[in-house]
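Student: Predicted model follows, preceded by the sequence.
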Amino acid sequence: MEITAHIDALRLEGTRLAEAAARTDLAAPVPTCPEWQLGDLLRHIGYVHRWATATLSKGLPAPMDEADAQAAVGPMPDDAALLDWYRAGHAALVDALTRAPADTECWSFLAAPSPLAFWARRQAHETAVHRHDADEAAGLPGPAVDTALALDGIDELVRAFMSRSRSTLRSERPRTLRIRATDGPGSWLVTITQEPPAVTTDESPEPADLTLTGPARVLYLLLWNRLTAEQAPEVERAGDPDLLDLWRDAATVRWS
């Protein structure tokens, strides 16, 4: 996806998140984030948007420490002002990404063609996944993410996050997970060992221990641990079901 497409996705998904929050009590539990209420979700995503905006707009060469991050984000609002605060932070991030020069230099933490490309992509998916969380809190399914965004989000998760040394996805014996999208050019083979997972995108004829095949929009939420296998009947599972349990337990995303 191009940077402009990621910014458009961020704009759309952030607006959808606000719409879900506007029709829901802030004390509503978030089933996909069991420790959170909706207000916690809004504070989290509002914080992240402001943190990303400051990093990008100030051209920071390293991550902010906690004190600097708190100063950049500012005080947390009370419940009455929370939704407007979230909307303002989302708008500021979209504006910062739109205005940033292509050669902007700043800190980032995943491989990308440029820092601007990294931040546009990361914030698009951060917001899209949490928009699903807000829909869950509202108790109503929202519109599915665009297929291109879903394919891109699967790629970011498996090739960027899971292959890092910080990834906790490990297995004492080698195991392979193949992911196949049925509605776009998406195929990934993840080899899980005691080392950081190795990921290839070639369509090998070799069988995997578990193959997941289905629409990108469903695979996206399943792999980001927003759906259980039972909630994703559109995804065909061929092979060892225990491997999906390992994914749910160990495929966690860590910032920085």
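Tutor: The structure has been received and is ready for your questions. A quick note: this is a predicted structure, and the numbers were derived from the prediction, not measured.

Student: use CA for all of it now, contacts and neighbours both
Tutor: Will do.

Student: my guess is Phe118 meets Ala112, correct?
Tutor: Yes: in this structure, Phe118 is within contact of Ala112 by Cα atoms under 8 Å, at 5.3 Å.

Student: Show me which of the two is the more surrounded one.
Tutor: Neighbour count, other Cα atoms under 10 Å: between Phe118 and Ala112, Phe118 has more, with 19 against 14.

Student: tell me the contacts of the more buried one?
Tutor: Ser108, Leu110, Ala111, Ala112 (Cα atoms under 8 Å, 6 or more residues apart in numbering).

Student: Type out the ChimeraX command that picks the buried ones from those residues.
Tutor: This is how ChimeraX selects the buried members of the contacts of Phe118, with burial counted by 16 or more other Cα atoms under 10 Å:
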select :108,110
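
Student: Tell me which of the contacts of Phe118 fall in strands.
Tutor: Among the contacts of Phe118, no residue falls in strands (DSSP state E).

Student: need the contacts of Phe118 in a markdown table with distance to Trp36, can you?
Tutor: Output for the contacts of Phe118, formatted as a markdown table (distance: Cα to Cα, whole Å):
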| residue | distance to Trp36 |
| --- | --- |
| Ser108 | 27 |
| Leu110 | 27 |
| Ala111 | 30 |
| Ala112 | 31 |
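
Student: Pasting the second one now:
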Amino acid sequence: MWLLEAIDVHADGLKRAALTAGPTAPVPNCPKWIVHDLVSHIAFVHGFAVGLAVNRPVRPEPPKDWADVLGWWDGQRLALREALGRDPGTPAFSPYPGFAATVGDWTRRMAHETAIHRLDAESALANALANALPTRFSTRFANDGVDEFLTYLTPRLGKKADVRVTTPERTWTLGEPKAELDGTADDVYRALWGRPHQASVRGDLAPLAAP
């Protein structure tokens, strides 16, 4: 339930930042995007996840107009909450060959997808909110995000990496480590997703590069 609530919290934060920055603001975390692109992407992802969660996958098409896509996204968020509000052990559609999925898996995936893109929306603010504190993720949420990235997403994307990842609370070892990443859970989480961070990196993390 806490991850379902996290989707709402981070989607709200993403939307606030997007509205403040405006649709044409560049997104420094994602240099090829402006805010309109970012909002269209997260709207698509939330809509896509609705179909996956109810085992009827479809590829939704967000509207092109800024005001329209904002409204459409609101509708997808409501549908997503309903779709994910079932027993987390309920089987769901998996787009990853050889891997099963549950409603709980998609709740977790959407919580972290939304949180990372919240950071992207906030990167577009520049100095618009000079007095606002940057988002920092709780230790519990960030460690869960690190674990989801390394033990759930990485194998499903067919990535193979020899790396040791360490936060003060946990250590993950993949293969025979040739690279190491350590720092606070928040910074390690950001580093794995290729966002600005203050974690320590030794060796090449390229094989783990986020999609």
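Tutor: On my side now, so go ahead. From a predicted model like this one, the values you see are computed outputs, not experimental measurements.

Student: TM-score for this pair?
Tutor: Put the two chains on top of each other and the TM-score (TM-score structural alignment, normalised by the length of the second structure) is 0.84; 205 aligned residues with a Cα RMSD of 2.5 Å.

Student: that older thread, which one of the contacts of Phe118 of the first structure is nearest to Ala250 of the first structure?
Tutor: Lowest distance from Ala250 of the first structure to the contacts of Phe118 of the first structure (Cα to Cα) belongs to Leu110, with 19.1 Å.

Student: I'd like to check which residues are in contact with the closest one.
Tutor: Phe118, Ala160, Phe161.

Student: conserved subset of the contacts of Phe118 of the first structure in the second structure?
Tutor: Contacts conserved in the second structure for the contacts of Phe118 of the first structure, using both residues aligned by TM-score structural alignment, their matches' Cα atoms under 8 Å: none at all.

Student: Look up how far Arg226 of the first structure lies from Ala232 of the first structure.
Tutor: Separation of Ala232 of the first structure from Arg226 of the first structure (Cα to Cα, to the nearest Å) stands at 10 Å.

Student: Looking at the two, which has the bigger crowd around it?
Tutor: Using other Cα under 10 Å, the more surrounded residue of Ala232 of the first structure and Arg226 is Arg226, with 21 against 15.

Student: Confirm for me that that one is in contact with Thr32.
Tutor: Yes: at 5.9 Å, Arg226 of the first structure counts as touching Thr32 under the criterion of Cα under 8 Å.

Student: intersection of neighbour lists for those two?
Tutor: Asp133.

Student: Pull the number of nearby residues for Phe48 of the second structure.
Tutor: Phe48 of the second structure: 19 neighbours (other Cα under 10 Å).

Student: which SS state does the nearest residue to it once chain neighbours are set aside fall under?
Tutor: Nearest residue to Phe48 of the second structure, sequence neighbours excluded (Cα to Cα, 6 or more residues apart in numbering): Arg59, at 5.8 Å. Following DSSP: H, G, I helix; E, B strand; the rest coil, the label given to Arg59 of the second structure is coil.

Student: tell me the secondary structure for Val165 of the second structure?
Tutor: strand.

Student: hmm, back to that, mind putting the contacts of Leu110 of the first structure into TSV with secondary structure?
Tutor: Listed next are the contacts of Leu110 of the first structure as TSV, based on three-state DSSP:
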residue	secondary structure
Phe118	helix
Ala160	helix
Phe161	helix
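
Student: that's a strand at Pro141 of the first structure, yeah?
Tutor: No: the assignment for Pro141 of the first structure, made by three-state DSSP, is coil rather than a strand.

Student: Tell me the spacing between it and Ala134 of the first structure.
Tutor: From Pro141 of the first structure over to Ala134 of the first structure the distance is 9 Å, taken as Cα to Cα.

Student: Comparing those two, which residue is more hemmed in?
Tutor: Between Pro141 of the first structure and Ala134, counted using other Cα under 10 Å, the more crowded position is Ala134 (33 against 13).

Student: Quick one: residues contacting that one.
Tutor: Leu17, Ala20, Ala21, Val30, Leu38, Leu41.

Student: List the buried residues in stretch 173-192 of the second structure.
Tutor: 179-192.

Student: wait, stretch 148-157 of the second structure
Tutor: Glu148, Phe149, Leu150, Leu153, Thr154, Arg156.

Student: Distance across it, terminal residue to terminal residue?
Tutor: 12 Å.

Student: just how off-centre is it within its chain?
Tutor: Centroid separation for stretch 148-157 of the second structure versus its chain: 13 Å, with Cα atoms, centre = their mean, to the nearest Å.

Student: show me what contacts the aligned residue in the first structure for Thr20 of the second structure?
Tutor: Aligned counterpart of Thr20 of the second structure in the first structure: Arg23 (TM-score structural alignment). Taking Cα under 8 Å, 6+ apart, we find Arg23 of the first structure in contact with Ala138.

Student: one step back: make CSV out of the contacts of Leu110 of the first structure and add distance to Ala102 of the first structure.
Tutor: Listed next are these as CSV, based on distance: Cα to Cα, whole Å:
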residue, distance to Ala102 of the first structure
Phe118, 11
Ala160, 21
Phe161, 24
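
Student: and Ala52 of the first structure, what pairs with it in the second structure?
Tutor: Match for Ala52 of the first structure (TM-score structural alignment): Ala49.
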